[in-house]
Each structure stands twice: as structure tokens, then as C-alpha cells.
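A.B. asks: Structure here, sequence nowhere to be found:
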């Protein structure tokens, strides 16, 4: 048996698979985000441990025998979080999360230093770890002076599980401190933020063993004492391992809280000017590119809260057939935007409202707005050298066939829907746990699921969607002018 632990923004998922990669059971522990100020987003790392305990104990209650047979654990986690520890491993402040944009000034300053783009292959985004820690240095100097270790969220969980300070390449690539081509920490970039290698965890590949589960935790979970913990992956790379998106030409689109357009690469292909992320993959000698939008299902859930309807009710109200864009445009910049805008201060809006703009019309506009944000990502990927021919849909939003029809038509490429199953980050993490425990070929394990159906673009609406995207694309500079 093999266990995947996925530390997400809204919860921890524990997924158990067997040696044939069949899903046996899963458990969950919930998390909440605090937003004390506009643009801030934080969590208490202690809550990650509580949620993990809850998720695993849920598994133990239903599948204790199977849990006792676990040989390897893989970790997946939300990326970019800044978890600051003192010399006694005590957390010094709440962790600033991936969607925390308070460090936009620090990010701009670091990005102006040409060494960062040259070595990391990426723009320094406000959501990345380095500018967050630089914000602490500028605004909370006492905490910065006490900081001895800086860990990403899943790596703090690893420290609790194993006692080891370890990260892996895919997650480390999102800090702005990693030389992504060399797959090593850059002492030069660390020094630019008044840090050193002593602050950083050691690095392994996602398929490597990073440590062994502590005996007291193993006993509490009913496991043996020799369970290995794999390097694991950042959440998107872990999802790619679960989807089998590990080789050239494979891509997926993730409709989660945020949105991701992810393409695997067999070579390092940086193009930071496109605002595309170029990161290490979880598998050795493999990289990936991705466009990221900050509000995907988050945008629909926000609208659902306003209308007092759930997301499924709203999308079902649109019916089965794809509608022509109505003329109402939604810009989904509820917490700024990453690809391709790199703008933490821009905010969302509806444009083109009229008396006939009922709830269904606005729902349609929200779905289209997220789809058009993916169009921006697709264009950015093309500028970075990756032309998408088709994508596989994952994430909670992919349950909406209407939304997938919207995306296929907006991007003008087929969208594959995998056969029923859980192929997300927790499954990918479990696969990495299997690989580390058994020392098997990663590409023989990380294979793609079968395709249940394919949603083709509705070519009869191509011209209308192109016109609606053109309107969407032109609204950002106008909105920026009003908000600046």
C-alpha cells in the first residue's frame, strides 16, 4: 500500500492506493484561510498538522488493515508559501500563501535585478516565496532576524513527519531562489535577499526518498516504523504525475480554486517575458511550463455566494447547449492575476450589463471570463514555445460539461475528459510514494488514464467567441487605467 498526502488550500487529502495503483480509500481534513487585510492570505501551519491527523485517522477508522501495509508516502502541497521557523523549529508567524500579494513592491524590486530571471527562468511574482520573505525583512525585522529555516508548506509537513529539512525540485522552483536549469539553490539569489544556504532545506528529486516516518507517528497511525517518505511535488506537478502528464506534448487544464494550463517538457525552455512559469517537474531531468490564473472555481464560488445558489445549480441553469456570448464580459481578477498580466493590484469586474442581464447571463459571463483567462495563458505558452494541440481536464470545475464546452470553444482545441477516477495531486503523490519505496521506473508508473470522452470546439460559435475574447482582452488596459 502507498499513501498520498495532498496539503491544499482548503484541506488535506489522504489517498491510499495498492501496488496496482487502485484507489482503496481516502480521508479528508478541512482548512480555512484568514485574510486580515486586502491582498493578504494566511494559514497557521499547526492547522496543517491537525488536518493531516484527521485525514489519516479517518482512513485508519475505515481501512486500518490497509493503512498498516503502507510502505511509502508521497507529499503534494500548495506552492510558494513562506513558513518561517526559529532555531527550535517554532513557527514565527502565519504562513503567507500562494495567493497572498502583499509583497508586490518587493517582487518588483527583485524582478528588476536581471539575475533573478536569468537564473530562475521566471518573473518574480508577488505570490512567490522570496518576495514574501523579503516583505518580512522589511516589515517584521524581528521575525526575520529569528528565522533559521524557511520551508514550503508540504515541506513543513515533511519536517513533522520525518524530522528532515528537505524540499524537492518542482516546489523549490516556485520560490525565486532556485537555479531551475541546474536544479540547485542559487547562493547568489539567496544572498540578494540576505539569506544563505543554511536557511534552505536540502534538495532531492520528487521520486527520491527524503526520509523515514517517525516511529511515534507510525505507531499512532498503525503503521510500521520503516515507511519511506518520497520527495513528492508541488500540487501542479503532483497532479501531472497523477494524470500521466510527464512527457513532451502532454498537457492538462486544471479548474481548481486557481486555474492552471500545464505542459510537460523534456528540456528547460525559459521565457520569463511571457509570464509563463517554467519549473522543474517532479521526475528527474524533466521540466514543465504553465500559465496560472488566480481565480478559476474561486470566481464561480464567489458568484454563487452572492446569488445564494451553489455552483452546480448555476451551471445547470444554462442548459446542455453552449450559448453564444451575450455581450456581458467578466474579468476574473478577484485577487489580481498572474499569467500573462503579472498584476497583483488589478481587480475584477462585469462589463456590458443591461436590463436583460439576468442570473444565467452573469453565470455564463463568469464561465467565459475564466475560459478567456485560459486563452491568455495559451497565448503566453505559445510565445514560450509550447503550442497546445489538446488538453485533459481535471479539477472540481471539470465536472461542468458546459464549462468544458466553453473552454474547448474558446481555446479552439479538444478537451479530453478522463475516465471516472481520482487522478489529482493526492493520487500523484501516492504514485511518487510508490516509486520511492519500490525504486521503479517513474514513467512506467506515471501513465495517463483512459479517456472517457472528448469535447470538441463548437466551430459554429468560433467567430462569436473570438469576438468576445477580443473584447475581454481589450478591457484589461481600460480597467487598469480606471483603477490606477
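C.D. replies: Yep, that arrived. All values reported here derive from a predicted model rather than from experimental measurement. Numbers count the residues shown, from 1 in each chain.
A.B. asks: going forward, measure contacts and count neighbours with C-alpha atoms only.
C.D. replies: Noted.
A.B. asks: For the protein, identify the residue most remote from the centre.
C.D. replies: residue 355 (38.2 Å; C-alpha atoms, centre = their mean).
A.B. asks: Take this one as well and set it beside the first:
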């Protein structure tokens, strides 16, 4: 058996797979995000560990955990987890959707003029490097205590094994990595007041980084099994749905939204805020566009606005006669935006509300607005010359057939929905663990594309109206951008 761990923003999921890659047991629980100030987004790393242990204790009470022979890790990217020389947490982790370090992004690009060529990315507040420079500028005492900087899943790794280690895909998202050479860049580290001694050792996603500590093995009824490097959540999600060859692509409709395409060489389109990272396997890279709020917009609307169950709302929408000529527009920038705007000050907005607007009109507007933001990201990535030859959709939001079809209609492309997409990162982590332990099997044998459940083709009859609405959506952001910046300042 193989254990796959996914430390996401909103919870921890752990799955157990058998030698055939089938999920035979799983457990999950939720996490909360703290937003103490405007633009801030934080979590306490200790909460990650406590929650993870609760999940593992539950799995240990069931029959399969004792048969696990390796552990793979995946998790939310970019989070700055700071430890002192005693390996104690210095301050809450600053998360991927935190927007406080805009000034530090400018400073870093001025300090390292070739940073975009080195990393393949434009500096954004979501990345780890500007977060550390912000800590240096605003929390000097905390910065002086830093001994190690870890990504979220790698903090779990340290507590599991005692080792400071990370993988290439997650580390590429720090913006301290030379993405083509797959190694730390001393100039980018120095610009943040750090050295390679502050960083974990680097491994490919299918390599062993350490073994489970004896006391934890005893607690959970395991042997001292190997712990595998794993991957950042997007790369792990891609592995989970079999995206290992150049040209294979996916849309991840999770808390954030990602359009992801595998490549066999390093390339970049940094000026349009397209991300260029290492993939979870050697000799593979990927490009991706990222929007900061995707399925989280649906969760916000259901919980904060109408205070109703998400499933029931979507069920009502499926039989509702949506009128696209009167449906309000929605800008999904609840946490700012990355691709293509690189605007941490962007905000969400409804446009076109009237007395006749119903909650289901607004709900459709939310789903459509997320699709429009995806369209922006897809267009930006395609300008690099890279384009997916096939697209699989994964993530919690992808469980809605209505939303999947809407995505196909807006993007004007065929989209495939496969089995297991909702647990993609955890499944990818388990697959990477299996790759490490069974090198006699090929990547294709361990990482096949899961069973197709549904194929969505675009409805040609609706394309003209969606093109018109997309044009208005784009104009809305352009005209509101100045207001967003003034309002939040």
C-alpha cells in the first residue's frame, strides 16, 4: 500500500492506494485561514501537524495503514514556514494567497534584474521570496531568528522524518530556484538576506528524502517507511490524473484555479504572469496560469451571501432558465489576481444587478466569472506557444457537471472529466511514492490516466453570447482597476 498526503489550504486529505493504484481508504478534515489584516492570509503550521495526526490516528484504527510501504507528500505551494535554530515555528505561515508584499516584488526584480530569466516567473506577492523580504523589512526580530525556510508540506516532512528536504516542483514556486538548472540560486537568496543553508535539500518528486521516525511509526502501527519528496499540489494533481507527457494539460477547479500544461523543456512567459515550474518528474517542466479564487468564489457565495448548501444551490441552478442577456457579471478577484493581471489589489464585484436579479442569476454569474478568468489565463499561456493537446478537469469544483459544461462553452474546447480528479494531489503523492519504491515499473504503468467519466464539448449555439459577455467582463476589470487600488489603500 502507498500513502498520499495532500495539505491543502482548506484541509488535509490522506489516501491509501493498493499496488494497482486504486484508493482503498481515505480520511480528511478541514483547516481554517486567518486574515488578520487586509491582503493577509496566514495559517499556524502547528495546526497542520495536529490536524494531520488526527487524520492518521483515525486511519490507524482501520485495517490498511499498517500495510503502507512508503509515504508521498503534496501540498499548497509558496507558504513561508519559518523555523528557528531549535526548529520551532517563529510566526504564522504566510500563504500563497497573501498579497502584502507588492513593494518587495519590485525591490527583488530591481536587485536581481535577470530574475525572470532565471526563475521563469515574474515576482508576485504570492511567491515565497517576496514574503521573506517583507519579514525582513517589517519583522526584523523574527527575520533574525530564521534558521530554515520550509514550504507547508515540507514542514510535515520535517516532523515525520527530522529531515529538511523539498522537491523541485514546489521549490520552483519559491522564486529562489533556477528552474532550468533545478537548483537554488544564490543571487536570489542573497537578495532576501538568505543563503542556501537556510534552504532544504532538493530532490526529484519520486526520490526518497528520509524515513518515518520510530515513535510515529509505533503510534500508527507502521514500520519506519520511506518518505518520498512528492510535489506541490498542482504538479501532484497532474500526476494523479496521468499528466506526464508533453502537451497533456489540465484545468484545476479548486480553491484557486489553474491551467496546467506539461513540457519537456524549460520555457517562460513571465511578462503575462504565466508560471514556469519544474514538474514532479525528472526532465519535465510545466507552464501554468493561475487565478487566486476559483471554487472558493462558489464557497464564499454559498456560505457568506445566501447562506445555503452548495450542493442544493447547484441542483437548483441545473433546472433554472438562465437568461444570459440579463445575468449579472462577476469579477472573481476575492484575493487579488495573478494571471494575467498580477494585481494583488484587485477585488471581486457583481456588475449589472437589478430588482429582477435572483440568487440563481448571481450564482450563474459567479460560475461564469470564474470561467472567464480561466479564459484570460488560457489565452496568456497560449501566447507562449505552448498549448494543451488534451485537457482533463480536476478539483472540487469539477464535481459540478453544470460548471464543467460552462467551462467547455466559455473556453470553446473539449474537456474530459476523469475518475479520482477530486483527490488528484493526494493520489499523485501516492503515485510518486510508488514510483520510488517500484522502479522496475514504468511511469506509464504507475501513472495511467484514470477512467473517463464524461467528455464535455462546447455548445456552438452559445459561443457568440459568451464571446460578447467575455468582452464586457474584460472591460469591467480594466475600468475598475483604478478604483480597486484607491479603495484598498
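C.D. replies: Structure's in. What do you need? Here the structure is a predicted model, which means the values were calculated and not measured.
A.B. asks: Apart from its chain neighbours, what residue comes closest to residue 233 of the first structure?
C.D. replies: Setting aside the residues directly before and after it, residue 233 of the first structure is nearest to residue 76 in space (C-alpha to C-alpha, 6 or more residues apart in numbering), at 5.1 Å.
A.B. asks: Quick one: map residue 81 of the second structure onto the first structure.
C.D. replies: Matched by TM-score structural alignment, residue 81 of the second structure corresponds to residue 83 in the first structure.
A.B. asks: mind listing what its match touches?
C.D. replies: 45, 91, 93, 94, 95, 96, 150, 151, 152, 153, 156 (C-alpha atoms under 8 Å, 6 or more residues apart in numbering).
A.B. asks: Equivalent analysis for residue 17 of the first structure, please.
C.D. replies: Residue 17 of the first structure neighbours (C-alpha under 8 Å, 6+ apart): 1, 2, 3, 23, 24, 25, 427, 430.
A.B. asks: Filter those down to the buried ones, ChimeraX style.
C.D. replies: To isolate the buried members of the contacts of residue 17 of the first structure in ChimeraX, using 16 or more other C-alpha atoms under 10 Å:
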select :1,2,3,23,25,427,430
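A.B. asks: from the contacts of residue 17 of the first structure, which ones fall inside strands?
C.D. replies: Taking DSSP state E as the definition of strands, the contacts of residue 17 of the first structure contribute 2, 3, 23, 24, 25.
A.B. asks: okay, those in a markdown table with distance to residue 14 of the first structure next?
C.D. replies: Below are these laid out as a markdown table (distance: C-alpha to C-alpha, whole Å):
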| residue | distance to residue 14 of the first structure |
| --- | --- |
| 2 | 10 |
| 3 | 7 |
| 23 | 11 |
| 24 | 11 |
| 25 | 8 |
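A.B. asks: Return the member of these nearest to residue 188 of the first structure.
C.D. replies: residue 3 (37.0 Å; C-alpha to C-alpha).
A.B. asks: residues touching the closest one, list them.
C.D. replies: 14, 15, 16, 17, 70, 72, 73, 74, 429, 430, 433.
A.B. asks: From these, which land in strands?
C.D. replies: Per DSSP E, those map to strands at 14, 15, 16, 17, 72, 73, 74.
A.B. asks: distance of the third one from residue 168 of the first structure?
C.D. replies: Using C-alpha to C-alpha, to the nearest Å, one obtains 22 Å as the distance from residue 16 of the first structure to residue 168 of the first structure.
A.B. asks: a strand runs through the match of residue 81 of the second structure, doesn't it?
C.D. replies: Yes: Residue 83 of the first structure: assigned to a strand according to DSSP: H, G, I helix; E, B strand; the rest coil.
A.B. asks: returning to what we had before: just say helix, strand or coil for the residue farthest from the centre of the first structure.
C.D. replies: Residue 355 of the first structure ends up coil, using three-state DSSP.
A.B. asks: Please determine how far the aligned partner of residue 238 of the first structure in the second structure is located from residue 390 of the second structure.
C.D. replies: Residue pairing (TM-score structural alignment): residue 238 of the first structure is matched to residue 236 of the second structure. Remark: distance between residue 236 of the second structure and residue 390 of the second structure (C-alpha to C-alpha) = 18 Å.
A.B. asks: Among those two, which residue is more densely surrounded?
C.D. replies: Each of residue 236 of the second structure and residue 390 has its neighbours counted (other C-alpha atoms under 10 Å); residue 236 has more, 34 against 15.
A.B. asks: Assign a three-state SS to the more buried one, would you?
C.D. replies: For residue 236 of the second structure, the assignment made with three-state DSSP gives helix.
A.B. asks: same deal with residue 252 of the second structure?
C.D. replies: Applying three-state DSSP: residue 252 of the second structure is strand.
A.B. asks: same question, residue 289 of the first structure
C.D. replies: strand.
A.B. asks: For the aligned partner of it in the second structure, which non-adjacent residue is spatially closest?
C.D. replies: Aligned counterpart of residue 289 of the first structure in the second structure: residue 287 (TM-score structural alignment). Using C-alpha to C-alpha, 6+ apart and skipping residues adjacent in sequence, the residue nearest residue 287 of the second structure is residue 276, 4.6 Å away.
A.B. asks: Could you do residue 123 of the second structure as well?
C.D. replies: Closest to residue 123 of the second structure by C-alpha to C-alpha, 6+ apart is residue 105, at 5.2 Å.
A.B. asks: returning to that earlier point: I'd guessed the residue nearest to residue 233 of the first structure sits against residue 425; true?
C.D. replies: Yes: if you go by C-alpha atoms under 8 Å, residue 76 of the first structure and residue 425 touch, sitting 6.3 Å apart.
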